[in-house]
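Novice: after the sequence you'll find the predicted model.
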Amino acid sequence: MAFAAVSGLVFVAGQHLMREMKVQQRISVPIGKQEVAPGLLDGLNAVVLKYFNEKRFKVEGPTRSKLRQELLRAGFFHPEAISYYIFWRIGLVVGLPLLGYLIAMILLPEQSSLLKLGLVALLTVIAIFGPDAYIARRKRLLADEYATAFPDLLDLMVVCVDAGLGLEAGLDRISGEIIKKSYALGMNLLLMGAETRAGRSTIDALASFADRLGVDAARAFVGTLRQSIELGSDVGDALRVFSEEMRDKRLLRAEEQANKLPVKMVLPLGACIFPVILLVILFPVMVKLTTVFRAVH
């Protein structure tokens, strides 16, 4: 037991150190470089930027703005995220049906043509709708992550404002701490800081920040700060009240998820555990009945 306890402590400490090292590496990398893996070949990067560039495919105007907004909400902060999106869309639409055709010809040569056609059609549908479904799923996961991390952001902002820092200085100060809790939220804070340093007003940068996150908590946060700035009220008091409200909402959301667990456990219990229990109960009876029938015959 002592050996197991020591091993567990060492494992937990190692995982914590590895996570801290990864966070520090992410912070040290400039904005826009995090999405490209270190081992990615420069040739692939050059091919994507040359042949799948957004300008080459005429992705401009409102379409580009909307697509860029969706990718930012899904956590893709790379400057050339649209080009990579085009690359993967075209690659999947071409590659998956071709893969299905090769599988049908090589591995299923004796099957019916209808089955082969169905396989190719299924992979084609996945290739067409798969990227958008993946982005939508990432947006949902990030929305939950933002809702969980927002009370911590507000608490840090209250501390910074009470310590005498301004709104912009406080947001810059907490970016490094928030990125440890939520990488995507921290990156959005860094982008907002870059916008304000580039000359954009604080209110416009906050509005853009809320649009990138796309969650109600961010919109309410921006609305609270905007009212405080425009009316000249104390930002610290407004943040303190809003922070308490957000913590209450997070607690209610946790209680809601806990109350959903019994309903979610019905299917695993019915499909996995109940048949095993039924088999354990009935197996001796079945053995006894089999013995009795053999004795009779």
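Specialist: On my side now, so go ahead. Worth saying up front: this structure is predicted, and the values here are computed from it rather than measured. Numbers count the residues shown, from 1 in each chain.
Novice: only C-alpha atoms from now on, for both contacts and neighbour counts.
Specialist: Will do.
Novice: quick check: longest helix of the protein.
Specialist: helix 113-162 (DSSP state H).
Novice: now do that helix: which elements does it pack against?
Specialist: Here helix 113-162 touches helix 61-73, helix 81-106, helix 167-181, helix 235-264, going by 3 or more CA pairs under 8 Å, 6 or more residues apart in numbering; DSSP states H and E.
Novice: what about that helix, distance to the chain center?
Specialist: Per CA atoms, centre = their mean, to the nearest Å, the displacement of helix 113-162 from the mean C-alpha position of its chain is 5 Å.
Novice: ok, back up a step: possible to save the helices and strands packed on helix 113-162 as a markdown table with mean neighbour count and distance to residue 19?
Specialist: Listed next are the helices and strands packed on helix 113-162 as a markdown table, based on neighbours: other CA atoms under 10 Å; distance: least, CA to CA, whole Å:
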| stretch | mean neighbour count | distance to residue 19 |
| --- | --- | --- |
| helix 61-73 | 16 | 24 |
| helix 81-106 | 17 | 25 |
| helix 167-181 | 18 | 9 |
| helix 235-264 | 14 | 25 |
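Novice: a markdown table for those helices, including distance to residue 24?
Specialist: Output for the helices and strands packed on helix 113-162, formatted as a markdown table (distance: least, CA to CA, whole Å):
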| stretch | distance to residue 24 |
| --- | --- |
| helix 61-73 | 22 |
| helix 81-106 | 23 |
| helix 167-181 | 9 |
| helix 235-264 | 27 |
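Novice: want to compare, so here's the second one:
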Amino acid sequence: MLLTYLCMIAWDSLQARLKINNVIGSSDQDQKKLKMLNSLVGAVSFNHIENKKKLISAGIYSDFIAKTYYLFKLVPLGLMLILIFIFYLSSTIDLMWAVVYSVFSVLIILIGPDAYISMRGKKITKRISGRLPFLLDLMNVCVHTGMTIESSLDYLSREISTVDENLGYVVYKTVERSKVVGIEKAIDEFHQMVPTSEAQSFAMTLKQSLQYGSSIGPVLSSLASDIREINIMDLEEKIGKLGAKMSIPLIVFIMIPIVVLIAAPGILRMISDA
């Protein structure tokens, strides 16, 4: 993890210096370094597009990590397995412990990052979905000032990043894609990046307004209120389940000690009388 972090910092600093040198000139040396680094990274890059989608859903937007994702998993795993094999040959550990350590290495190094990214992706997707009412209210204000849907998304993609980086990135990518494939296709891709029912309602509302030219301001306000009500209902449902979840700790940590305290004196008297 530390090596990945250091490599990512080096990659970002090289790209930043290259952009600065492109403005002030004399960037040939950095261009060669970046080209060489790209060739080295490209040689060990596997399934780059799919990795990038998973990392973006988890809030990790570095292209360097997407390209070297499998590299930073397979290299530590290979080193760990070689180390275990050396310890086994030197009779430091027996065969059973070598197998146990190998299985744990595979679980932690190979499967662990995927599980973490999947869990983090679900959490961020849920958080973005919960922040959609905030985006809808801001879009409603922009539309009432005379801005179009495209211009309001373009403006909010820059401003909303100060409040929520993940939501700002999703809106920014939607705006960038709209310049290439059109706004309707970009809205569909927004729903693909945030696969929730709230995002689907948001996408359908925007597409309906674009297709039929209907007034979108009141619809955005109504949709924001509906999503807030759904979030409140989900919170109330979690609070309702809290009582059932607390019953097991209540039995284990309170009821059982009380039973022991009540029964212990009688049991001690029976033992002493015997």
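Specialist: Received it, and whenever you're ready, just let me know what you need. Predicted model, so just to flag it, every value in this text is computed and none were measured.
Novice: now what about the TM-score between them?
Specialist: Scored against TM-score structural alignment, normalised by the length of the second structure, the superposed chains reach a TM-score of 0.73; 251 aligned residues with a CA RMSD of 3.6 Å.
Novice: nearest to residue 15 of the first structure, of the helices and strands packed on helix 113-162 of the first structure?
Specialist: If you check each of those against residue 15 of the first structure by CA to CA, helix 167-181 wins as the nearest, at 14.1 Å.
Novice: tilt between the next helix or strand after that closest one and helix 61-73?
Specialist: Sequence order places helix 183-197 as the next helix or strand after helix 167-181 of the first structure, per DSSP states H and E. Using axes from the mean of the first three to the mean of the last three CA atoms, to 10 degrees, the inter-axis angle of helix 183-197 of the first structure relative to helix 61-73 is 130 degrees.
Novice: which residues does the helix or strand just after helix 183-197 of the first structure contact?
Specialist: Sequence order places helix 202-213 as the next helix or strand after helix 183-197 of the first structure, per DSSP H and E. For helix 202-213 of the first structure, contacts defined as CA atoms under 8 Å, 6 or more residues apart in numbering pick out 69, 72-73, 143, 146, 168, 185, 188-189, 192, 195-196, 218-219, 222, 226.
Novice: of all the helices and strands packed on helix 113-162 of the first structure, which one comes closest to residue 26 of the first structure?
Specialist: Between those, helix 167-181 lies closest to residue 26 of the first structure; by CA to CA that is 8.8 Å.
Novice: so what does residue 71 of the first structure match up with in the second structure?
Specialist: Alignment of residue 71 of the first structure against the second structure is given by TM-score structural alignment, with residue 55 as its counterpart.
Novice: quick check on the contacts of helix 202-213 of the first structure: which are buried?
Specialist: 69, 72-73, 143, 146, 185, 188-189, 192, 195-196, 218-219, 222, 226 (16 or more other CA atoms under 10 Å).
Novice: and which of those residues is nearest to residue 280 of the first structure?
Specialist: Once CA to CA is applied, the member of these that ends up nearest residue 280 of the first structure is residue 143, at 44.0 Å.
Novice: that closest one and residue 215 touch, don't they?
Specialist: Yes - with contact defined as CA atoms under 8 Å, residue 143 of the first structure and residue 215 form a contacting pair (6.3 Å).
Novice: so residue 60 of the second structure: helix, strand or coil?
Specialist: coil (DSSP: H, G, I helix; E, B strand; the rest coil).
Novice: how close does it get to residue 68 of the second structure?
Specialist: Plainly put, residue 60 of the second structure is 13 Å away from residue 68 of the second structure if you go by CA to CA, to the nearest Å.
Novice: span of stretch 190-205 of the second structure from start to end?
Specialist: 13 Å.
Novice: against the first structure, where does it fall?
Specialist: With TM-score structural alignment as the criterion, stretch 190-205 of the second structure aligns to 209-224.
Novice: quick one: buried residues of that stretch?
Specialist: Those would be 209-215, 217-219, 221-223, for stretch 209-224 of the first structure by 16+ other CA under 10 Å.
Novice: state the pair within those that is farthest apart.
Specialist: Spatial extent of those (CA to CA) is set by the pair 212 and 223 at 14.9 Å.
Novice: residues near residue 263 of the second structure, how many?
Specialist: 11 (other CA atoms under 10 Å).
Novice: which parts of the strand or helix carrying it are buried?
Specialist: Element membership of residue 263 of the second structure, judged by DSSP H and E, is helix 256-273. Buried residues in helix 256-273 of the second structure, counted by 16+ other CA under 10 Å: none are found.
Novice: before we move on, what about stretch 182-192 of the second structure?
Specialist: 183, 184, 186, 187, 188, 189, 190, 191.
Novice: in the first structure, what residues pair with stretch 165-176 of the second structure?
Specialist: Going by TM-score structural alignment: stretch 165-176 of the second structure matches residues 183-194.
Novice: mean deviation of that stretch from the second structure?
Specialist: Comparison of stretch 183-194 of the first structure with the second structure after fitting gives an average deviation of 1.9 Å (mean CA distance after the TM-score superposition for the first structure).
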